[in-house]
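*Asks:* The following block contains a protein sequence and its predicted model.
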Amino acid sequence: MTKQYKPWRLTWEIDSALIDSVKKFYSKHENNTFVKIRKKRNIEKQDLNLTKEFLWQTLIICLLTSQQKSGPNSRVSLFCGTKPFPLSLNFCVENLDILEIEAQKVLQNFGGLRRSTIIAEHLKENLQTLIGNNWEILSHIDTESTLKTEKEIELFLVQNIQKQIKGFGPKQSRNFLQILGLTKYEIPLDSRISDWLNKFNFPIKLNAAGLSDPYFYQFISEGIQNLCEKAEIYPCLLDAAIFSSYDKDEWTEENSIF
């Protein structure tokens, strides 16, 4: 007879000292402008913009920030804050046949932006997909009410966005939804968050290689959600506090793109 083994089951146990440290850190930064903006949008759901134009701009922001600094005075932030937006949906649709070439020109001419070639390729592929499926991404957002809990809704959206958008991994699919104001629990785990968690003695040491795996990423995400639940802080607000703390609260209503 073959011996039956019970499946592995891992559970998070968060030390009370870590919880207290997180509470103190958040209390120090909760009045930062960046945190207030995040609370207004993601928690209070004020002024959400789910138009095709803003979804497209958000997609571009996420591709640009994938492997590049994105502080308030960075080239990425300056580009994304340019008005009118250089790669508007209208411009990209009108130039769809040659978008790979035109987008690369726009990015290179602006200067200081990395990965312009691959981003331009992704933009053309993604716009073709969005037009081809009649912006199915919007229907996924609309069907969220059929799920039971906010966490289930968010994970459903993350998984579907990641499948649809070329160039999106676990981090940028969450970054996309967070900028849109659709997430409270699922957050993008970038180098800042990893560095901060490691300094705060998070039980598992984090690095970029490990977080590229969606299953490991989700495991760590659950740990952060557990920590935030015990500290009575929404993960998206802790993310905002950490993010802004690295930029010495230089974000304002005007320059915030996240």
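*Replies:* That came through fine.

*Asks:* from here on, contacts and neighbour counts on C-alpha atoms
*Replies:* Noted.

*Asks:* I'd like to know how far residue 180 sits from residue 81.
*Replies:* According to CA to CA, to the nearest Å, residue 180 stands 16 Å off from residue 81.

*Asks:* Comparing the two, which residue is more hemmed in?
*Replies:* Legend: neighbour count by other CA atoms under 10 Å for residue 180 and residue 81, higher for residue 180 (19 against 16).

*Asks:* contacting residues for that one?
*Replies:* By CA atoms under 8 Å, 6 or more residues apart in numbering, the residues touching residue 180 are 48, 49, 50, 55, 58.

*Asks:* Out of those, which sit inside helices?
*Replies:* 55, 58 (DSSP state H).

*Asks:* By neighbour count, which of the contacts of residue 180 wins?
*Replies:* Neighbour tally across the contacts of residue 180 (other CA under 10 Å): the maximum, 21 neighbours, falls on residue 58.

*Asks:* Pull the contacting residues for the spatially closest residue to that residue that is not a sequence neighbour.
*Replies:* Nearest residue to residue 58 in three dimensions, chain neighbours excluded: residue 176, at 6.3 Å (CA to CA, 6 or more residues apart in numbering). Listed by CA under 8 Å, 6+ apart, the contact partners of residue 176 are 58, 59, 62.

*Asks:* And here is the other one:
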Amino acid sequence: MLANWNIDDHTLALWRRFVAENENKDLPRRRYELNVRRNGIDLSKQNIWRVLVGCQVTTQQRSGPNSGVSRFLKSESPALDIHRCRESKDLADFLETELTGAGLRRAPTIAGNLTEIWKHLEEGEWRVLLSHLETLRSYPTSLKEKAVVAYMLAGKYPGLGQKQSRNFIQWVGLSRYEVPLDSRVLKKMREFGASFVPSGTALTDEVVYCFVQRCVQQVARELDIYPCMLDACIFASFDIADDTKSADDA
């Protein structure tokens, strides 16, 4: 049994006007430069580690501009410094102390996830991860992005589920088609008349996630823009100025 989205001309007109109203805001403009034009992509281990930490701390806690998460990610915390992490005697304790000191929720869980990820990376997964990411730097395709998402979900990156695995490749500037869905996308779909919109918690299921994502991709295709740009316009419409996405942000 297959389910398909049918998008009528009236709905497309609403989306087209919506994009026109938001595409010149800061986030869409920066998304265009990084993810579409490929200007400023940084695949250094330092930047990748910082994004991996960011994906963990933006899960299940608010990450708006005045949040503790936002302040932490803009700070000089040694938890964000790959060299300081490598020098630590007990990485899990080191990370938990830093996260707790920053007032972040789920510090033990996040520290445990990052410690396991670090172990895999240092045991040889850096080469594998960088190889996957390099496939997206030039001539990215939807299939290549799906392959990288599948790799991220295969078990060596605990804490990165359906949304954050996509958030990761978007954050480093490599995705155009796979998008990190959250409550804002669902709200906009309801606003523009989608007859079926699942709950945010249902997006943890891969089938549900991909079904909703296909709607975003279909709308973007009809508007002749990349899905990552439609996603940026949605976030910008909620006055969000960066890519630190949290499932709890409303």
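*Replies:* It's in. Computed from a prediction, not measured in an experiment: that's the story for all the values here.

*Asks:* before we move on, back to that, want to try JSON lines for the contacts of residue 176 of the first structure, with distance to residue 162 of the first structure as columns?
*Replies:* Listed next are those as JSON lines, based on distance: CA to CA, whole Å:
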{"residue": "58", "distance to residue 162 of the first structure": "14"}
{"residue": "59", "distance to residue 162 of the first structure": "12"}
{"residue": "62", "distance to residue 162 of the first structure": "12"}
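
*Asks:* so which of the residues you listed hold up in the second structure?
*Replies:* Among the contacts of residue 176 of the first structure, the ones whose aligned partners also touch in the second structure (both residues aligned by TM-score structural alignment, their matches' CA atoms under 8 Å) are 58, 59, 62.

*Asks:* Residue 98 of the first structure pairs with which position in the second structure?
*Replies:* By TM-score structural alignment, residue 98 of the first structure lines up with residue 90 in the second structure.

*Asks:* which ones are touching that match?
*Replies:* Neighbour list for residue 90 of the second structure: empty [criterion: CA under 8 Å, 6+ apart].

*Asks:* got it, and the one 5 residues further on?
*Replies:* Counting by CA under 8 Å, 6+ apart, residue 95 of the second structure makes contact with 79, 107, 111.

*Asks:* Kindly report the same for residue 78 of the first structure.
*Replies:* Residue 78 of the first structure makes contact with residue 72, according to CA under 8 Å, 6+ apart.

*Asks:* where's it relative to residue 257 of the first structure, distance?
*Replies:* For residue 78 of the first structure relative to residue 257 of the first structure (CA to CA), the value is 10 Å.

*Asks:* What is the end-to-end distance of stretch 186-201 of the second structure?
*Replies:* Stretch 186-201 of the second structure: ends 11 Å apart by CA to CA.

*Asks:* brain fart, stretch 99-113 of the second structure
*Replies:* First residue to last in stretch 99-113 of the second structure (CA to CA) measures 13 Å.

*Asks:* Which parts of it count as buried, going by neighbours?
*Replies:* 99, 102, 104, 105, 106, 107, 108, 110, 111, 112, 113 (16 or more other CA atoms under 10 Å).

*Asks:* Trace residue 217 of the second structure over to the first structure, please.
*Replies:* Aligned counterpart of residue 217 of the second structure in the first structure: residue 225 (TM-score structural alignment).

*Asks:* Can you tell me the number of residues neighbouring that match?
*Replies:* By other CA under 10 Å, the residues close to residue 225 of the first structure number 21.

*Asks:* Which strand or helix spans it?
*Replies:* Per DSSP states H and E: residue 225 of the first structure is located in helix 214-231.

*Asks:* Mean distance between that helix and the second structure after superposition?
*Replies:* Mean deviation of helix 214-231 of the first structure relative to the second structure after superposition (mean CA distance after the TM-score superposition for the first structure): 1.2 Å.

*Asks:* All set now, cheers.
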